[in-house]
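J.: Below are the sequence and a predicted model; questions follow.
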Amino acid sequence: MTALMIQGAGSNVGKSMLVAGLCRAARRRGLSVAPFKPQNMSNNAAVTVDGGEIGRAQALQALACGVELHTDMNPVLLKPETDTGSQVVVQGKRLATVKAREYAALKPRLMESVLESFDRLRASYDLVIVEGAGSPAEVNLRKGDIANMGFACAAGLPVVLTGDIDRGGVIAQIVGTQAVLDHAENEMIAGFLINKFRGDPTLFDDGYRLIEERTGWRGFGVVPFFSEASKLPAEDALDLSRAQTGKGLRVACLTLSRIANFDDLDPLSQEPNVELFMVKAGQPIPGDTDLVIIPGTKSTRGDLAYLRVQGWDVDIAAHVRRGGFVLGICGGYQMLGDVVNDPEGIEGAPGHSAGLGLLALSTEMTPDKHLTRVSATHAASGTPMEGYEIHIGRTDGADRARPFAVVGGQPEGAMSRDGRIMGSYLHGMFAQDQFRAAFLEGLGAQTSNQSYSSVVEQTLDALADHLEHHVDVDGLLALAR
């Protein structure tokens, strides 16, 4: 019946993590709580119980709440396909692909869907904790805004503004935001939080008081940097560099320009006997790599071209000649074949692109998106696994006779004759402990037998504890209306 909104004085200030922690703290108080983000921009998506997709950050927040994922939790999802255009997903379903200026004209029409989803959630839960997007200080984007103050004013929600002290200039972030907002918008802001502090927080006491005096807003606390955040699913491609390293199996993942659903890698990053590293633009694939992962992408043909510009096709060919393993997931699976056809221009200009030729397959892009949760069996080990599919395109060919997995009695994915080249549409497979162990053992690696889901749950509890210790959580929740 009540709601509170967390906005940021900039992008990547830690809003998603704060909302997840507050969701868990509210749940532990016996409240039924749900997350909500009116508009998200991410190629990292999750499949919901109602057959749609939402941003992966909202999936983590829903986990913190202990509730099932639903498209109402993120009614507008923007999935960048090029530098200037994005696919627009509304209440879980693809609406259109538009340029930035076209989206600006579309936004006012989307407010109805945003408020509709929000009202359904508010009627179903004791508390809804809302996350903004970017910063309300971007007043050049204020017209038709559905993500920050435009939504807060339309829904009548109190706002807590979050600043990131780790990047510097946090006083200017908070005070400057007040300076550029109009009076009605400033009236919606009930207070502020300082996030990601390193060192002795008392050293910021004078700055904290100055913000309170300059703005008239109440401070709700200074949150020290939460180092255990690396154990939670990545919410942004920038977070991929945080993958922990160990000794043992060396796994290289290509950082594609439109990389999607990259949290597939999180369970691998926490295996102590796996060294996972991201190969960035301009870097070669190291010669001592055991497994190369070609991840999902929002633009298969575009990232095939990008891969070749980096010279990674040559590196992969050399890796295969040395007897190395390759796993392509979703768009990466499509790249492993002989050709990717897009006659209707679903992902860009109509045409076709030669694949890497490592599997006897061809893919044709189709307008319908496949969104489903999947129970499967890993063909090589007979291990049960869970995952989800979120892709366009159909893939077929001779190597499908050797499937990567079996779904409902039907083959899924493909493998080469020697089993070293593998492709699958299944995301989320490595989050399954039994499958992850069997897969890594098949590559000759030792496994830890750790429970990935338990690690995530324990980390969410630790995050809530962290906020309880440093933030006036009761005061924040009392703001909700």
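T.: Nice, I can see it. Numbers count the residues shown, from 1 in each chain.
J.: use CA for all of it now, contacts and neighbours both
T.: Fine.
J.: can I assume residue 308 sits in a strand?
T.: No: Residue 308 is assigned helix when assessed by DSSP: H, G, I helix; E, B strand; the rest coil, not a strand.
J.: second one coming, line it up with the first:
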Amino acid sequence: MQKVAKTLMVQGTTSDAGKSTLVAGLCRVLAKKGHKVAPFKPQNMALNSAVTEDGGEIGRAQALQAVAAEQPLRIDFNPILLKPSSDRRAQVIVHGKALTTLEASEFWGKQGLNYKAKAMKAVLESYNRLTSEFDYVVVEGAGSPAEINLREGDIANMGFAEAADCPVIIIADIDKGGVFAHLVGTLALLSESEQARVKGFVINRFRGDISLLQSGLDWLEEYTGKPVLGVLPYLDGLHLDAEDAIPQHQIQKQPTKLKVVVIVLPRISNHTDFEPLRLHPDVEFNYARLTDDPNRYKADLIILPGSKNVIEDLRALKLSKWQAAIQKHLRYGGKLIGICGGYQMLGQDIADQFAVEGSITHETGLGYLPITTKLNPVKHLKNVTGHLILEQDKVEVKGYEIHCGESEYTESCQHAIELECDSSVKVDGVISSDNQTLATYVHGLFDKPESLKLLLKWTGLKTEQTIDIFEIREQQIERLADVLSKHCDIKQVYDLPA
């Protein structure tokens, strides 16, 4: 008899209600109980992504959930990924591969129903593969299931739950306020069959004495007929990979020795690259928006991050005060790093003759590095290992490449990284002749403690402090699993997908 996994879906009353975190925690709880568990998100819209072992691209949240489930990354964990390149355009990634760029109306409006039917077919193909291989599949919804304008042809929330015939938990963030209205209103806007498959609620980010909330919980259960399965406390300092939102809170530290600024481009992508810097005790770390006054930061190191729309983001940078600020920063001896899209911006020019990212076909770069870039429809996706080489030092680096552009060197130069490619070595990136600017296509540049330490040394900071982002991630997942076990009725949740 073919194996069929038990499935449970987590939906939220709003975006950022805690769906991703709850799924990650449940994956680890189930994995620790000896089950083979898979995370799953039918459709995701996010600019932070990861490269899978089977050579595709999935959302960063599903990559984190795979780590929590103790499973290698695979495309089936997130079969549909939408990466916005503007307010009206998004790159559509199906089973890990970018297909095309569509106008938002083409997949959300009436004419989008054909897309949604094809997308649901891809979603169910991945889901069926997972249910035949795993004991449990823990599914994450997207946004809210009560978005009336998105209900027809839905593949992300109740549309999937109905197709898969799986039970649903709804989570709400009490820290936002109005938690009972969120839960009751969401339930009320569901159809009768959808309401029936909601098996209970989880309240997230509660602060204070739980006894003060009890009367509200009792009312909610009586009014809806649904149990409250858990009230999760506000976890201060929980450091897990963000799906999309830029972290807003500052980490309290002792006096720091290095000031780092990451420029928040309009279509910034993969900002999770910078978590090791943000967490480092010797680093004062800030995200700076293009509208911010550069003079308030006084950075030692400025970083240009990845971008989903390099040319438009480059134009936005030029229109801000930050172009002049970068010039001044370098004149005064500051350091500058560009990663992926930021690397391309630092070159001589960028061409997009196939309209991969938008309608603008060419833009002159900032001119700091001897490269030219051509964007093409075939995305480069690869996990990489190699060595970072700075001055006389050489340390291991491990990360991934995820870009549509190919860059050519216009003159001989010093390369930042040597990558291992089968039996050969491939050079990547550039270090400027004045040793002030470094750029590369490799994401994860700061992840390994050895490469982080060497990069900080390159900026002028000699420190014995180390940050191991892999170890931190593991500690935080374990912390989350322990909290779920203590504050959530795990047995009742555990038995729901019967």
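T.: Noted; the coordinates are in hand. Every value quoted in this text rests on a predicted model; they were computed, and no experiment measured them.
J.: Can you give me the TM-score here?
T.: Here the TM-score for the pair of chains, by TM-score structural alignment, normalised by the length of the first structure, is 0.97; 480 aligned residues with a CA RMSD of 1.3 Å.
J.: Following the chain past the lengthiest helix in the first structure, name the next helix or strand.
T.: In the first structure, with assignment by DSSP state H, the single longest helix is helix 100-124. Note on helix 100-124 of the first structure: by DSSP states H and E, the next helix or strand toward the C-terminus is strand 127-131.
J.: What residues sit buried inside the biggest strand by length in the first structure?
T.: Of all the segments assigned as strand in the first structure under DSSP state E, the longest by residue count is strand 362-378. Buried residues in strand 362-378 of the first structure, counted by 16 or more other CA atoms under 10 Å: 362-366, 370-374, 376-378.
J.: Quick one: average offset of the helix or strand following that strand versus the second structure, please.
T.: Counting by DSSP H and E, the next helix or strand C-terminal to strand 362-378 of the first structure is strand 384-396. By mean CA distance after the TM-score superposition for the first structure, the fitted strand 384-396 of the first structure averages 0.7 Å away from its aligned residues in the second structure.
J.: Strand 384-396 of the first structure: how far from the chain's middle?
T.: Taking the mean of its C-alpha atoms, strand 384-396 of the first structure sits 18 Å from the chain's own mean (CA atoms, centre = their mean, to the nearest Å).
J.: How about stretch 378-391 of the first structure?
T.: That offset, for stretch 378-391 of the first structure, works out to 21 Å (CA atoms, centre = their mean).
J.: What of stretch 337-348 of the second structure?
T.: Taking mean C-alpha positions (CA atoms, centre = their mean), stretch 337-348 of the second structure and its chain are 20 Å apart.
J.: so where in the first structure does that stretch end up aligned?
T.: Under TM-score structural alignment, stretch 337-348 of the second structure corresponds to residues 327-338 of the first structure.
J.: Which stretches in the stretch 51-200 of the first structure count as helices?
T.: Counting by DSSP state H, counting those that start in this stretch, one finds helices in the stretch 51-200 of the first structure at the ranges 56-65, 100-124, 149-155, 170-180, 183-188.
J.: Looking at the ones you listed, spot the one closest to residue 330 of the first structure.
T.: Proximity to residue 330 of the first structure, assessed across the helices of the stretch 51-200 of the first structure by CA to CA, is greatest for helix 56-65 (16.5 Å).
J.: Would you mind getting the average deviation of that closest one from the second structure?
T.: Averaged out, helix 56-65 of the first structure is 0.5 Å away (mean CA distance after the TM-score superposition for the first structure).
J.: report the angle between the axes of that helix and strand 127-131?
T.: Compare the direction of helix 56-65 of the first structure with that of strand 127-131 by axes from the mean of the first three to the mean of the last three CA atoms, to 10 degrees and you get 150 degrees.
J.: so where in the second structure does helix 56-65 of the first structure end up aligned?
T.: Residues 60-69 of the second structure are matched to helix 56-65 of the first structure when aligned by TM-score structural alignment.
J.: rewinding a little: for the buried residues of strand 362-378 of the first structure, which one is nearest residue 133 of the first structure?
T.: residue 371 (24.8 Å).
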